[in-house]
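J.: need a 3D model of the following:
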Amino acid sequence: MDYRTLGTETRDGITTVTVTRPEARNALSRRTLTELLHVVGGATGPLILTGAPGPAFVAGADIREMARMTPEEGEEFGRLGQAVTSLLESVRVPVIACVDGYAFGGGCELALACDFVYATEKSVFGQPEVTLGLIPGFGGCVRLQQQVGPARARELIYSGRRVDAAEAQRIGLVNELFPDRDAMLTAARHTLTAIGRNSPSAVSLCKATINAARGQDVRTGLLAELAAFRQAFTTPDRHEGTAAFLAKREPAFSRHWEV
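T.: Okay, the predicted model is just below:
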C-alpha cells in the first residue's frame, strides 16, 4: 500500500509506525485509519506506534472530516476506528505506544489499544469528545474503564478533562515516563528486543489469553488460560525451550509470531 500518512521503519525485526500528518497534528483521517489497518494487519514482528515529532502524538480523529459526516458516515467512521483499535489489541505481536505530546480522543484510544504505553513527560491525555457533542467512538468508552476503573473513566469522559503525564502514570494509563522522545523510543526498542528473546508463540499466547480473560470471572478466565496452556504444548518453541533448559544452553526459538 502507498502510505501517504504513515512512516514505517523496520530495524532488527522491530517496526516503528509513525502517524505523519503534521498539518493536522497527526489527526486520524479515514485514509490514516485505512493505512493503519494495512500496516498492523501485515505485521510480522513487534511494533512501536508513535506520531511525527511536534505538539501531538495524535490529536484525535479528524474533526474537519467528522463535521461533514452524516449519521451513516459517522457510524462507518467509528467502525473503521474500532477495527484499527481492535486489531492493535488482538494482533499477535507486542505493540508499544510511544506518546510524545497530545493524545486526545482517537489518539488516546489508539494508545489504550496497545499492549502498554510509554510517554514523555510533556504528554497529555484525554477523551474530550463531549466538548464537540460527540462520544468516544474508537473504543474509549470500553477500554478506558478497563484501564482505570469505571468511576475514573466516567469522570474523565463526562468532563473531557485533560490528564498530564504524571497523573496518567499514576492512574495506570502510562507504564513509564521519559524526559524526551529519543529516550522513550530507545527504551521501547530495548523492551521489545528483550521480549523478542523469548518464544514468540508463547508471548502471542500470553497476549491472547490476557485479552480473553479481561472482564471475565475467574473461572472463565482460567478456562481461557488452560486452553492456551494446552496449545503451548503443541508448538516447536515448547520443545526447543525445555530442551535448551535441560541442556543448559540458550534456546534458539523460531522468529514466527503465529501460533
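J.: contacts and neighbour counts: CA atoms only from here.
T.: Noted.
J.: which non-adjacent residue is nearest G13?
T.: Of all residues not flanking G13 in the chain, G45 sits nearest, at 5.9 Å (CA to CA, 6 or more residues apart in numbering).
J.: ok, that neighbour - contacts?
T.: Listed by CA atoms under 8 Å, 6 or more residues apart in numbering, the contact set of G45 reads 13-15, 93-94, 256-257.
J.: hmm, try it at 10 Å
T.: Counting by CA atoms under 10 Å, 6 or more residues apart in numbering, G45 touches 10, 12-15, 92-95, 192, 196, 200, 255-258.
J.: quick check, it in a strand?
T.: No: under DSSP: H, G, I helix; E, B strand; the rest coil, G45 sits outside any strand and is assigned coil.
J.: here's the other one to compare against:
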Amino acid sequence: MSKSYTNVITENAIAVVEIDHAPANTLSTACISELRMVFKNLAKDDEVKAIILTGAGRFFVAGADIKEFIDALGDKQQGLAMATAGQDLCNEIEWMKKPVIAAINGACLGGGLELAMGCHYRITTPTATLGLPELQLGLIPTFGGTQRLSRLTNTANALKLILTSEQLSGEEALKEGLVQLVVSQEELLPTAKTIAKAFVDGKSMTSVMRAVECIIQGANEPLANGLERERTLFAELFLTDDAKEGIQAFVEKRKPIFEHS
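T.: Prediction:
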C-alpha cells in the first residue's frame, strides 16, 4: 500500500503508526482515509500484536483540515460526510481487538484529541496541549468528542472542557482522566513500547483480543449484554489450543508456549 500521510514501522510485533502530514498533521479527508486503511491492514496482520499511534515532528494532530471546512460551508451533506469519516476512523480504532496506545507527542487538538480518545490507552508529555476548541469556530466536536470525553471523564468535565475550549497541559490532562501517564518527550515512545510489550508478551493473542473486545464493547452496552459476551468468549477459549497450553503450563510450573490459536 502506497502511503502519503503515515509511516508504519513494525518491530518485535509492535507497529508504530506515525502521522506525517506537515506542517501540523491535520486530519484531511485523504489522511483519514489512509489511516483507516492502515488500521484495517494492521488488524489483519498476524505478526502485529499491539499498535502505537503518534505524530511526526512537534504535533500529534493539530486538528481537522480547516481548509476543507471552508469548502463545505453551505453544504450539509459534505459536512455530514466529513463527520462520518472521522467517526468511522475513531470507531475502528476503538473497536480494534489489538491494544492501541496513543503516544501524544505534541499538540493534540480537536480531531486529534478525538483520535487519541479512540485509542485504548494514552500517554503524553508535560508540554503537550490537549483540547477541543471547535466551539471557537462556530462548530462542535464531531469525531466522537462529545461522547467519548464524558465517558472518559464525566459529564460535568466534558461540558467544561468543550464549552470553555480550554487547552490542557499533559499534567492537567492526567488529572482530568484524559490520559493515563505523563513522561518526558525522550521517554514517550520507549515507554509506549514497554507498555505495549507488557500488554501482549507471554500472553495468547486469542485471549488478549477477546479481553479487549469485552472491555471496549461492554463499556457501550448494558451490563447484562457485557456479561453475556464475557461468558460466551470465555467458553470459546476452552476450544483453543492456547488455553490447553496455558493451563497445562501452569500445572507443570513452566512458561507457556502459545501458538495464538
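J.: what about the contacts of G45 of the first structure, which one has the most neighbours?
T.: Using other CA atoms under 10 Å as the contact criterion, the top neighbour count among the contacts of G45 of the first structure goes to V95, which has 27 neighbours.
J.: what's the burial count for the nearest residue to it once chain neighbours are set aside?
T.: Taking CA to CA, 6+ apart, and ignoring the residues beside it in sequence, V95 of the first structure has L47 as its nearest neighbour in space, at 4.7 Å. Counted by other CA under 10 Å, the residues lying close to L47 of the first structure total 27.
J.: need the counterpart of L47 of the first structure in the second structure.
T.: Aligned by TM-score structural alignment, L47 of the first structure pairs with I51 of the second structure.
J.: thought its match was touching A102?
T.: Yes: with contact defined as CA atoms under 10 Å, I51 of the second structure and A102 form a contacting pair (8.6 Å).
J.: now for the two: what residues contact both?
T.: With contacts defined as CA under 10 Å, 6+ apart, the residues adjacent to both I51 of the second structure and A102 are 16-17, 119, 192.
J.: among these, the buried ones, what's the PyMOL command?
T.: Of those, the buried ones go into a single PyMOL selection, burial set by 16 or more other CA atoms under 10 Å:
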select buried, resi 16+17+119+192
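J.: ok, the shared contacts of I51 and A102 of the second structure vs D88 of the second structure, which is closest?
T.: Each of the shared contacts of I51 and A102 of the second structure was checked against D88 of the second structure using CA to CA; the closest is C119, at 13.1 Å.
J.: the residue nearest the centre of the first structure and T34 of the first structure, how far apart?
T.: Nearest residue to the geometric centre of the first structure (CA atoms, centre = their mean): C114, 1.6 Å. To T34 of the first structure, C114 of the first structure is 17 Å away according to CA to CA, to the nearest Å.
J.: give the aligned range of the longest helix belonging to the second structure in the first structure.
T.: When secondary structure is assigned using DSSP state H, the longest helix within the second structure turns out to be helix 76-94. Alignment of helix 76-94 of the second structure against the first structure: residues 71-89, by TM-score structural alignment.
J.: buried residues in the matching stretch, which are they?
T.: Residues of stretch 71-89 of the first structure classed as buried by neighbour count (16+ other CA under 10 Å): 74, 77-78, 80-89.
J.: what lines up with R219 of the first structure in the second structure?
T.: Aligned counterpart of R219 of the first structure in the second structure: A224 (TM-score structural alignment).
J.: in contact with that match, which residues?
T.: Applying CA under 10 Å, 6+ apart to A224 of the second structure gives the contacts 218, 230.
J.: returning to what we had before: now do the same for the residue nearest to the centre of the first structure: its match in the second structure.
T.: When the second structure is aligned by TM-score structural alignment, the residue opposite C114 of the first structure is C119.
J.: was I right to think its match contacts I104?
T.: No: the pair C119 of the second structure and I104 fails to qualify as a contact (CA under 10 Å) at a distance of 11.0 Å.
J.: quick one: map F199 of the second structure onto the first structure.
T.: Using TM-score structural alignment as the criterion, F199 of the second structure maps onto I195 of the first structure.
J.: could you do L239 of the second structure as well?
T.: With the correspondence set by TM-score structural alignment, L239 of the second structure lines up against T234 in the first structure.
J.: and its match, which of the three is it?
T.: For T234 of the first structure, the reduced secondary structure class is coil; criterion used: three-state DSSP.
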